[in-house]
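*Asks:* no sequence for this one, just the structure:
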């Protein structure tokens, strides 16, 4: 077997593979002999079928199969040994006059090669790294929510501002009948609030669904219908009042502090606010980190210039999918995927240049940290190390989970590198202003 490469340009090459009978004949003969031993053909004893008949029936199929195996194994070996950085997969060139009976079988494969480029991490432009702070307004609102959540309900005779009303929504035509709790502080419609204020148990109020709540998703739950049905729903519903309650705010005392954070962890309102600020800003850090990662990614894609073997990749996309694509469809798919491919190459270059690796032990520790965070959400604040090890072992036994966690850990490592190397400017903002500035 002989394999040679013809370089077309920096991004395209053709690999030629010449296979002779000596490369495959022994293997083909061995397989056909096995077929002969097992063949059951009327008129012949088992194992005594003439080899000519076996070759006529099976010879071409076995030859094609063995040659294809040789091609695949040796072509992959050649690409690895020659350290060719190939995009997509080698594409066989069409040969109109190919003859499987020739003594030498010649194959040609088109290659799309990865471009050569550099990634200077010290960006010319200073990118913004947001530091999101919890301001007094946010902290006070959170304290109020805690007081309301842990407060007690006091029965009332008449609806007043910010009360909670238990009742049943009905609309026969839309087959709606759902008992629920209506929290007046979440109602947006002034008309609805005016209709509800002053009503008593047993009264019925007709409310319009359009624009009823401050948050659109609430309509689905109070009516007991799907989000899809609730979207753009513009009808009137009857609401029958069954119970009226005022939620009396919980006192900011030691009993509440212990309930929230454990015994004596917090001992005053000032400490509570400080804890809320600390916990909030830890959560905000995740959002600002994701924003930074996105911004650095976008900057590299826009500013690191290199060509791609676009014609080859379009052809590869056209022929390798589950369904063959037209030229126009393949071009459209390439345009959609080009940006992602560019960043894959850039990210791969950064990882290689900076020798970023993921070891199993650190992946295990990363998984344990992830598990510990999830357990804390369900009140398990101090799990045993043995329990974490056992859960991590089960998680890492799933290849999909290993892939997902590895990608997350790699993103974390890249983010750490960017914070060290990229030209950054820090901007301190409240969460409200961060949302306005980033999401509009």
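*Replies:* Good, I have the coordinates. As the structure is a computational prediction, the values presented were derived from the model and not from experiment. Residues are numbered from 1 along each chain as shown.
*Asks:* use CA for all of it now, contacts and neighbours both
*Replies:* OK.
*Asks:* all helices of the stretch 201-350 of the chain, in order?
*Replies:* Secondary structure of the stretch 201-350 of the chain (DSSP state H, counting those that start in this stretch): helices at 218-223, 227-230, 254-261, 269-303, 310-320, 327-353.
*Asks:* Next, count neighbours for the spatially closest residue to residue 342 that is not a sequence neighbour.
*Replies:* Distances taken as Cα to Cα, 6 or more residues apart in numbering put residue 301 closest to residue 342, at 6.6 Å, once the chain neighbours are dropped. When neighbours are defined as other Cα atoms under 10 Å, residue 301 has 19 of them.
*Asks:* Residue 301 against residue 343, yeah?
*Replies:* Yes: if you go by Cα atoms under 8 Å, residue 301 and residue 343 touch, sitting 6.1 Å apart.
*Asks:* distance of the residue nearest to residue 342 from residue 293?
*Replies:* To residue 293, residue 301 is 12 Å away according to Cα to Cα, to the nearest Å.
*Asks:* Looks to me like residue 105 is in a strand.
*Replies:* Yes: counting by DSSP: H, G, I helix; E, B strand; the rest coil, residue 105 is located in a strand.
*Asks:* Which secondary structure state does the nearest residue to it once chain neighbours are set aside sit in?
*Replies:* Closest residue in space to residue 105, ignoring its immediate chain neighbours: residue 19 at 5.1 Å, by Cα to Cα, 6+ apart. Following three-state DSSP, we place residue 19 in the strand state.
*Asks:* thought residue 19 was touching residue 63?
*Replies:* No: counting by Cα under 8 Å, residue 19 stays clear of residue 63, with 11.8 Å between them.
*Asks:* Of these two, which one has the most company?
*Replies:* Taking neighbours as other Cα under 10 Å, residue 19 and residue 63 compare with residue 63 leading, 22 against 19.
*Asks:* looking at it, that one is touching residue 28, isn't it?
*Replies:* Yes: contact criterion Cα under 8 Å: residue 63 and residue 28 qualify, at 6.2 Å.
*Asks:* Let me know the distance separating residue 71 from residue 3.
*Replies:* The spacing between residue 71 and residue 3, counted by Cα to Cα, is 10 Å.
*Asks:* Put this next to the first one:
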């Protein structure tokens, strides 16, 4: 068996071989002898089946197994010649050529390897990060906002026209086509105007109304209104304003700090201001990181760090991008691509540069995570999914199982690793404002 092995570059290799007919025959004979020991064939005792009968019974399957055995030998010898260990390989070998003739098989096998990435002095590629400046006015405004949110409601003494932010205490009853509908009636309901709690347009029509006044409010239920028979229907509500409430004033002092910092001994307004300032700084920094600095830093790494990419990984990325693009195509466009191979390849090539950048970024993040000793365990992924599901009012366990069954957990984990790596690198360059 003639084998020729060569490394295309640091991430790809090609193993070519000529497998002679005699090699296939020897393999077939060996496999048939082994199978004869265990095969069950009617008319013969187990272990006593003649090899000629086994060959007749399992003909094509034996040939396929003999060829597969020869291919395995080609791959193993080729990897040995190239000094490539199995744990260096990525994905399955790709058989790019398998030409059979009467006396031989010409084969070519492409293999992909994990690229060796020389990160160099990657820290020097990171620009200095100026910490966002938070003023005393910003802190005072946030504390006033938090205090207002906790403030109790009180009735207003003067009967004035209602405005945005007031809480209307109302009786209402709704009608569709002149008939009351189920769930459309309440008494002394407290509705904060501007909250968007009711059907669009309802709260706006209460602006300028006074206590003890009665009005008719005309609205249209949204088309996606809970999938009920009310969706898209016009409705009229009879509304009576029983009272108007506003938020009471809350003193911003040490007592407020104690309420807002539960469990902290000696909580003071100064301590509250420090914590609120840190919170605002973190929010502004997070926004700066996610909107600008992280994408910019990853772009710099992709541009400055050079290494070879495994071809098949790039092709997989192109396939995913192509499938995503196809979702927005018409049926005619998809049929045309299926029938026109040249056009399909042309489209694939337009996606190649972005695919290479994406694959390169993934390998760089992986190398940086090792260099920075950053890991994300499955437990952290689960906690993140649980937290986001609870924020959206979903069942956390159900959300996690859906992600898991769809095979999304590795992608979420990689995204979290990327976030941690880039955050840690940027944090190392923070300069106080």
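*Replies:* Thanks, I have it. Just so it is clear, the model here is predicted, and its values are computed rather than measured.
*Asks:* Superposing both, give me the TM-score.
*Replies:* The TM-score (TM-score structural alignment, normalised by the length of structure 2) is 0.62; 378 aligned residues with a Cα RMSD of 5.6 Å.
*Asks:* that older thread, which among the helices of the stretch 201-350 of structure 1 is found nearest to residue 123 of structure 1?
*Replies:* helix 269-303 (8.6 Å; Cα to Cα).
*Asks:* Sort out which residues of that closest one are buried, please.
*Replies:* Neighbour counts over helix 269-303 of structure 1 (16 or more other Cα atoms under 10 Å) mark 272-273, 275-277, 280-281, 284, 287-289, 291-293, 296, 300-301 as buried.
*Asks:* Can you verify my assumption that residue 51 of structure 2 contacts residue 36?
*Replies:* Yes: taking contacts as Cα under 8 Å, residue 51 of structure 2 lies within contact range of residue 36: 6.1 Å.
*Asks:* out of these two, which sits in the more crowded spot?
*Replies:* Using other Cα under 10 Å as the criterion, residue 51 of structure 2 and residue 36 rank with residue 36 on top: 20 against 17.
*Asks:* any idea what the more buried one aligns with in structure 1?
*Replies:* Under the alignment defined by TM-score structural alignment, residue 36 of structure 2 is paired with residue 33 of structure 1.
*Asks:* Now do the same contact list for its match.
*Replies:* Listed by Cα atoms under 8 Å, 6 or more residues apart in numbering, the contact set of residue 33 of structure 1 reads residue 51.
*Asks:* again, only this time at 10 Å
*Replies:* 27, 39, 47, 51, 54, 55 (Cα atoms under 10 Å, 6 or more residues apart in numbering).
*Asks:* Buried ones among those?
*Replies:* Neighbour-count burial (16+ other Cα under 10 Å) applied to the contacts of residue 33 of structure 1 gives 39, 47, 51, 55.
*Asks:* These: which two are farthest apart?
*Replies:* For these, the farthest-apart pair by Cα to Cα is 47 and 55; their separation is 14.1 Å.
*Asks:* a strand runs through residue 92 of structure 2, doesn't it?
*Replies:* No: applying three-state DSSP, one finds residue 92 of structure 2 to be coil, outside a strand.
*Asks:* how close does it sit to residue 307 of structure 2?
*Replies:* 21 Å.
*Asks:* just residue 344 of structure 2 next, same as before
*Replies:* Residue 344 of structure 2 sits at a distance of 28 Å from residue 307 of structure 2 (criterion: Cα to Cα).
*Asks:* now swap in residue 174 of structure 2 and tell me
*Replies:* For residue 174 of structure 2, the distance to residue 307 of structure 2 equals 68 Å [Cα to Cα].
*Asks:* more crowded one of those two?
*Replies:* Neighbour totals were compared for residue 174 of structure 2 and residue 307, and residue 174 leads with 21 against 17 (other Cα under 10 Å).
*Asks:* Is that one in contact with residue 218, as I believe?
*Replies:* Yes: look at residue 174 of structure 2 against residue 218 with Cα atoms under 10 Å: they come within range, at 9.5 Å.
*Asks:* Quickly list what's touching both of these two.
*Replies:* Here residue 174 of structure 2 and residue 218 have 235, 236, 237, 238 as joint contacts, going by Cα under 10 Å, 6+ apart.
*Asks:* filter these to the buried ones?
*Replies:* Buried members of those, counted by 16+ other Cα under 10 Å: 235, 236, 237.
*Asks:* Could you export these to CSV, including columns for distance to residue 113 of structure 2?
*Replies:* As requested, those are exported to CSV (distance: Cα to Cα, whole Å):
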residue, distance to residue 113 of structure 2
235, 66
236, 69
237, 69
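*Asks:* tell me, what's touching residue 63 and residue 28 of structure 1 both at once?
*Replies:* 21, 55.
*Asks:* ok but residue 131 of structure 1 is inside a strand, no?
*Replies:* Yes: checked against three-state DSSP, residue 131 of structure 1 lies within a strand.
*Asks:* Can you report how many residues lie near it?
*Replies:* The number of residues packed around residue 131 of structure 1, counting by other Cα under 10 Å, is 18.
*Asks:* any idea what sits nearest it, other than its immediate chain neighbours?
*Replies:* Excluding its sequence neighbours, the residue lying closest to residue 131 of structure 1 (Cα to Cα, 6+ apart) is residue 428, at 4.6 Å.
*Asks:* hang on, isn't the one you found packed against residue 281?
*Replies:* No: applying Cα under 10 Å as the test, residue 428 of structure 1 and residue 281 come out as separate, 11.6 Å apart.
*Asks:* Quickly list what's touching both of those two.
*Replies:* 131, 132, 133.
*Asks:* so what's the first one up against?
*Replies:* This points to residue 131 of structure 1. The contact partners of residue 131 of structure 1, taken as Cα under 10 Å, 6+ apart, are 281, 284-285, 287-289, 426-431, 434.
*Asks:* Closest to residue 98 of structure 1 out of the residues you listed?
*Replies:* Sorting the contacts of residue 131 of structure 1 by distance to residue 98 of structure 1 puts residue 289 at the head of the list, at 56.8 Å, by Cα to Cα.
*Asks:* that older thread, distance of the residue nearest to residue 342 of structure 1 relative to residue 122 of structure 1?
*Replies:* Between residue 301 of structure 1 and residue 122 of structure 1 the computed distance is 15 Å (Cα to Cα).
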